[in-house]
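J.: Next comes the sequence, and after it the predicted model I'd like to discuss.
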Amino acid sequence: MPRQRNRKTNRGPADELMKRAAKLVLEENLKVRQVARDLDICHATLHRYIRKIQSRQSPKMGYNPHTRVLSTEQEEAFLKYIQLSAAIYFGLF
């Protein structure tokens, strides 16, 4: 299983804040840099977020684990299998 990353800072905008900023830019036709300055977020991050919305992708905020091989469900199934096999063969070696 990959290690769980513990946040050390509170940097990075919240998803609700980015949605609100994108709404201001797209619906009220305000400039990206002006909205970013008013809401105290990075204009490049806001621009990337808006580009993803316009290209019909689902924008995600936060960090993604790059070392993940199995999904959460697969990890849980694998853990149950290992525990069962360890219980069955305990003491045979």
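T.: Good, I have the coordinates.
J.: Could you use CA atoms for every contact and neighbour count after this?
T.: OK.
J.: can you pull the buried residues of the helix or strand where residue 46 lies?
T.: Using DSSP states H and E, residue 46 maps to helix 43-54. For helix 43-54, a neighbour-count test (16 or more other C-alpha atoms under 10 Å) marks 43, 46, 47, 49, 50 as buried.
J.: Mind giving me the packing neighbours of that helix?
T.: With contacts defined as 3 or more C-alpha pairs under 8 Å, 6 or more residues apart in numbering; DSSP states H and E, helix 43-54 has these neighbours: helix 15-27, helix 32-39.
J.: Nearest to residue 54 among the ones you listed would be which one?
T.: helix 15-27 (9.3 Å; C-alpha to C-alpha).
J.: What is the closest one packed up against?
T.: helix 32-39, helix 43-54.
J.: Distance to residue 16 added to the ones you listed, as CSV?
T.: Shown next, in CSV, are these (distance: least, C-alpha to C-alpha, whole Å):
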stretch, distance to residue 16
helix 32-39, 12
helix 43-54, 12
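J.: Put this next to the first one:
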Amino acid sequence: MQTDPVFSSYRPDPLLAVIERFLTESGLSATAFGVLAMNDPRFVHEMRAGREVRRATRVRVVACMRDARARDGENRPVCPNEAGGRDEAIEI
């Protein structure tokens, strides 16, 4: 059986692991998070399938998770529509 060279070289984006941990902690579904963070219900599903994420998107997603954690006492996380400021590290 021959191995697909493209698939064997695929490495999951480290941001995906952070998102997965956030989903577990927050209880949000992948679809709900995608809508909140990117207005894209397929965002997390596509990342799981290998979607590459631009720097500006990373900043926006990280800002969303930080904002949601800051609002932890409220009923549900609300993410900002636009991320501002400088590029942030993935660890949040």
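T.: Right, received. Where do you want to start? Computed from a predicted model, the values in this text were never measured in an experiment.
J.: Superposed, how do the two chains score by TM?
T.: Here the superposed chains carry a TM-score of 0.27, computed using TM-score structural alignment, normalised by the length of the second structure; 42 aligned residues with a C-alpha RMSD of 4.0 Å.
J.: any chance of the helices and strands packed on helix 43-54 of the first structure in JSON lines, plus mean neighbour count and distance to residue 84 of the first structure?
T.: Formatted as JSON lines, those follow (neighbours: other C-alpha atoms under 10 Å; distance: least, C-alpha to C-alpha, whole Å):
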{"stretch": "helix 15-27", "mean neighbour count": "15", "distance to residue 84 of the first structure": "40"}
{"stretch": "helix 32-39", "mean neighbour count": "15", "distance to residue 84 of the first structure": "52"}
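J.: Make TSV out of these and add distance to residue 74 of the first structure.
T.: TSV is the format used below for these (distance: least, C-alpha to C-alpha, whole Å):
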stretch	distance to residue 74 of the first structure
helix 15-27	28
helix 32-39	40
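J.: residues of the longest helix seen in the second structure that come out buried?
T.: Counting by DSSP state H, the longest helix found in the second structure is helix 55-70. Going by neighbour count (16+ other C-alpha under 10 Å), the buried part of helix 55-70 of the second structure is 58, 59, 60, 61, 62, 63, 64, 65, 66, 68, 69.
J.: Of those, just say which sits nearest to residue 8 of the second structure.
T.: residue 58 (24.5 Å).
J.: Quick check: the gap between that closest one and residue 46 of the second structure.
T.: 14 Å (C-alpha to C-alpha, to the nearest Å).
J.: How about residue 18 of the second structure?
T.: Counting by C-alpha to C-alpha - residue 18 of the second structure and residue 46 of the second structure are separated by 15 Å.
J.: before we move on, what about residue 67 of the second structure?
T.: Residue 67 of the second structure is 23 Å from residue 46 of the second structure, by C-alpha to C-alpha.
J.: what does residue 22 of the second structure give?
T.: Applying C-alpha to C-alpha to residue 22 of the second structure and residue 46 of the second structure gives a distance of 17 Å.
J.: and the two? which has more neighbours close in?
T.: The neighbour count for residue 22 of the second structure versus residue 46, taken as other C-alpha atoms under 10 Å, is higher for residue 22 (18 against 12).
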